[in-house]
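Visitor: 3D model of this:
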Amino acid sequence: MADFLDNTQKADPNRCERALLIGVNTPEMRPGEAQELLDELVELVENLRIGVVHTELVNLREPTPATLLGSGRTDQIITLAKHLECDLIVMDESLSPAQQKNWEKLSGIAVIDREEVILDIFADRAQTREAVLQIALARMEYSLPRLARAWTHLSRQRGKGKLGGEGETQLEQDRRLVRDRITRLKSELGIVQKQRGVQRRKRLRVPVPTASIVGYTNAGKSSLVNSLTGSDVLAE
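Guide: This next block holds a predicted model:
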């Protein structure tokens, strides 16, 4: 346990969740790549105002169907998370719905992966109507096969999980509601995209060049805009 604590960080006491981040080093990765991805995940998680109390990098030769990692390593991580009083375990690797459910059942702690972290960031920062609809749709499609989990992003925001699970009738009702929501979102998104297409065609009639800047969170997009245009866009 002492070796594990070398990477322990002091979390912001004002943050509502304490997270243990797990990086996964696979044979096909180049040297140092897994650590770079884990460092990046720390920044992403902190953008959600979650305190990162510890990071751990594990080697994975071959994934296991139940929990991705072997049973011994899984137990070790769960023990560490409980020792550090973590509310959340974040895996820097995609978890299947079954793997996510198994982790939460074994640990009694909310478990998410990089994909869910990124979806949460996009949801937090979506500005346009189209962006809000797109991220809502992505979250619904991500959540649909995971409704049997002990925690969802909504229950985590409320500060409680669905301990003990839900009856099949309630689960089926939830699935129907989510499917209906997905259908409505796709319909709304189609209307918004059609309107955007009309607006774009109007802009193309005016001979003014347009450009887009694309980059990860904290990549320096706002700073680049300020440098190129002399603007004063807020850069965090």
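Visitor: CA only for contacts and neighbour counts going forward, please
Guide: OK.
Visitor: buried sites along the longest helix belonging to the chain?
Guide: As assigned by DSSP state H, the longest helix anywhere in the chain is helix 168-204. For helix 168-204, a neighbour-count test (16 or more other Cα atoms under 10 Å) marks Arg175, Val178, Arg181, Ile182, Leu185, Glu188, Leu189 as buried.
Visitor: with distance to Leu163 as added columns, please give those in CSV.
Guide: Compiled in CSV, these are given as follows (distance: Cα to Cα, whole Å):
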residue, distance to Leu163
Arg175, 18
Val178, 21
Arg181, 25
Ile182, 26
Leu185, 29
Glu188, 34
Leu189, 35
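Visitor: find the residue at the geometric middle of the chain.
Guide: Val117 (1.3 Å; Cα atoms, centre = their mean).
Visitor: what about Glu17, distance to Met29?
Guide: 30 Å (Cα to Cα, to the nearest Å).
Visitor: cool, Asn14 as well?
Guide: For Asn14, the distance to Met29 - Cα to Cα - is 36 Å.
Visitor: repeat that for Thr79.
Guide: 27 Å.
Visitor: please apply the same query to Leu177.
Guide: For Leu177, the distance to Met29 (Cα to Cα) stands at 40 Å.
Visitor: and Glu56, by the same measure?
Guide: Taking Cα to Cα as the measure, Glu56 falls 17 Å from Met29.
Visitor: again with Asp124
Guide: Using Cα to Cα, we find Asp124 at a distance of 31 Å from Met29.
Visitor: neighbour count for those two, which is higher?
Guide: Neighbour totals were compared for Asp124 and Met29, and Asp124 leads with 13 against 10 (other Cα atoms under 10 Å).
Visitor: where does that one land in three-state SS?
Guide: For Asp124, the secondary-structure state derived from DSSP: H, G, I helix; E, B strand; the rest coil is helix.
Visitor: ok, which stretches of the chain are helices?
Guide: Counting by DSSP H, the chain has helices at residues 33-46, 71-83, 97-107, 114-125, 129-143, 153-158, 168-204, 221-229.
Visitor: for the fourth one, packing partners?
Guide: Helices and strands touching helix 114-125, as assessed by 3 or more Cα pairs under 8 Å, 6 or more residues apart in numbering; DSSP states H and E, comprise helix 33-46, helix 129-143.
Visitor: before we compare anything, build this one as well:
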Amino acid sequence: MHEIFHTKPEPVTGYLVGIRRDSMTAREATEHLDELEQLSATYGIPVAGRELVTLREINAATLVGSGKVEQVAVACRALDAGVIIIDDELSPSQQRNWEKTTGLAVIDRREVILGIFADRARTSEARLQVQLARAEYSLPRLTRAWTHLERQRGGGGARGGAGEAQLEVDRRLLRNQIDRLKRELKHVRQV
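Guide: Purely as a prediction, here's the structure:
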């Protein structure tokens, strides 16, 4: 019989992208980015680099301009960063567009905070709340998981394809999980 040794993988390093909106001073934006760096460290992602982007107008596809996304990708490759952490909340499509352009995992501030809560939840109610929050956060983001099956669509007049069918199955399962977690949470609160 062979022994299998599991080694803990080296932690992936992150690259932070701070967003300075018109309503923020440079100092406020920097403090917000400093806080995200601390949150990232708490979550177990050491920071390889960071930059602050002044947002003049919102790009619906990526939040920031496509040129800035490319610049961030270049910086990440130079620093060997494995994940980009955006100091703002991204829509699911913005997150997918960042990932498609950079080829890296992209998470936002909310995902980091949910991860920290998940790591630290001790009571059954707290664990259920975190599981529910993560499931609700994940539901609109499911499409990225099945993009490798997109080419299997069509043919023979059939609607959709393997990727679409699997996506619908996953959505249904996740909705069922959300409903179950809500029931469990309600039960725990009544006890």
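Visitor: give me the TM-score for this pair.
Guide: With the length set by TM-score structural alignment, normalised by the length of the second structure, the two chains reach a TM-score of 0.85; 171 aligned residues with a Cα RMSD of 1.5 Å.
Visitor: can you redo the helices of the first structure as CSV with distance to Thr64 of the first structure?
Guide: Below are these laid out as CSV (distance: least, Cα to Cα, whole Å):
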stretch, distance to Thr64 of the first structure
helix 33-46, 19
helix 71-83, 9
helix 97-107, 9
helix 114-125, 18
helix 129-143, 22
helix 153-158, 25
helix 168-204, 27
helix 221-229, 39
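Visitor: closest to Leu21 of the first structure out of the ones you listed?
Guide: Evaluated over the helices of the first structure, closeness to Leu21 of the first structure peaks at helix 33-46, with 7.5 Å, by Cα to Cα.
Visitor: pull out the buried positions in that closest one.
Guide: Those would be Ala34, Gln35, Leu38, Leu41, Val42, Leu44, Val45, for helix 33-46 of the first structure by 16+ other Cα under 10 Å.
Visitor: reformat those residues as TSV; add distance to Arg201 of the first structure.
Guide: Formatted as TSV, these follow (distance: Cα to Cα, whole Å):
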residue	distance to Arg201 of the first structure
Ala34	44
Gln35	45
Leu38	42
Leu41	39
Val42	41
Leu44	36
Val45	38
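Visitor: which residues touch the aligned partner of Ala60 of the second structure in the first structure?
Guide: The alignment partner of Ala60 of the second structure in the first structure, by TM-score structural alignment, is Pro65. Under the criterion of Cα atoms under 8 Å, 6 or more residues apart in numbering, the neighbours of Pro65 of the first structure are Gln99.
Visitor: same thing but 10 Å
Guide: Applying Cα atoms under 10 Å, 6 or more residues apart in numbering, one finds that Pro65 of the first structure lies in contact with Leu95, Ser96, Ala98, Gln99.
Visitor: now swap in Gln71 of the second structure and tell me
Guide: Going by Cα under 10 Å, 6+ apart, Gln71 of the second structure touches Thr102.
Visitor: number of residues surrounding Leu60 of the first structure?
Guide: Neighbouring residues of Leu60 of the first structure were enumerated by other Cα under 10 Å; the total is 16.
Visitor: surely it meets Thr74?
Guide: No: between Leu60 of the first structure and Thr74 there is no contact under Cα atoms under 10 Å: 11.7 Å.
Visitor: now list whatever residues contact both of these two.
Guide: Among the neighbours of Leu60 of the first structure, those also in contact with Thr74 (Cα under 10 Å, 6+ apart) are Leu68.
Visitor: and Leu181 of the second structure, what's its match in the first structure?
Guide: Match for Leu181 of the second structure (TM-score structural alignment): Leu185.
Visitor: its match contacts Gln134, correct?
Guide: Yes: the pair Leu185 of the first structure / Gln134 is scored as a contact, 8.0 Å apart, by Cα under 10 Å.
Visitor: give me the common contacts of the two.
Guide: Common contacts of Leu185 of the first structure and Gln134, defined by Cα under 10 Å, 6+ apart, comprise Met140.
Visitor: for the spatially closest residue to Glu188 of the first structure that is not a sequence neighbour, grab the count of nearby residues.
Guide: Computed as Cα to Cα, 6 or more residues apart in numbering, the closest residue to Glu188 of the first structure that is not its neighbour in sequence is Leu133, at 7.6 Å. Leu133 of the first structure has 20 neighbours, counted by other Cα under 10 Å.
Visitor: so who does the residue mapped onto Leu133 of the first structure from the second structure touch?
Guide: Aligned counterpart of Leu133 of the first structure in the second structure: Leu128 (TM-score structural alignment). By Cα under 10 Å, 6+ apart, the residues touching Leu128 of the second structure are Ala118, Ala121, Arg134, Leu181, Lys182, Glu184, Leu185, Val188.
Visitor: try it again at 8 Å.
Guide: Contacts of Leu128 of the second structure by Cα under 8 Å, 6+ apart are Leu181, Glu184, Leu185.
Visitor: ok, now Ile112 of the first structure?
Guide: Leu88, Ile89, Val90, Met91, Leu95, Gln100.
Visitor: quick one: map Tyr43 of the second structure onto the first structure.
Guide: Matched to the first structure by TM-score structural alignment, Tyr43 of the second structure sits across from Leu48.
Visitor: make that Ala29 of the second structure, sorry
Guide: In the first structure, Ala29 of the second structure lands on Ala34 (TM-score structural alignment).
Visitor: how much space between its match and His54 of the first structure?
Guide: According to Cα to Cα, Ala34 of the first structure and His54 of the first structure sit 16 Å apart.
Visitor: swap in Leu154 of the first structure?
Guide: In terms of Cα to Cα, Leu154 of the first structure sits 24 Å off from His54 of the first structure.
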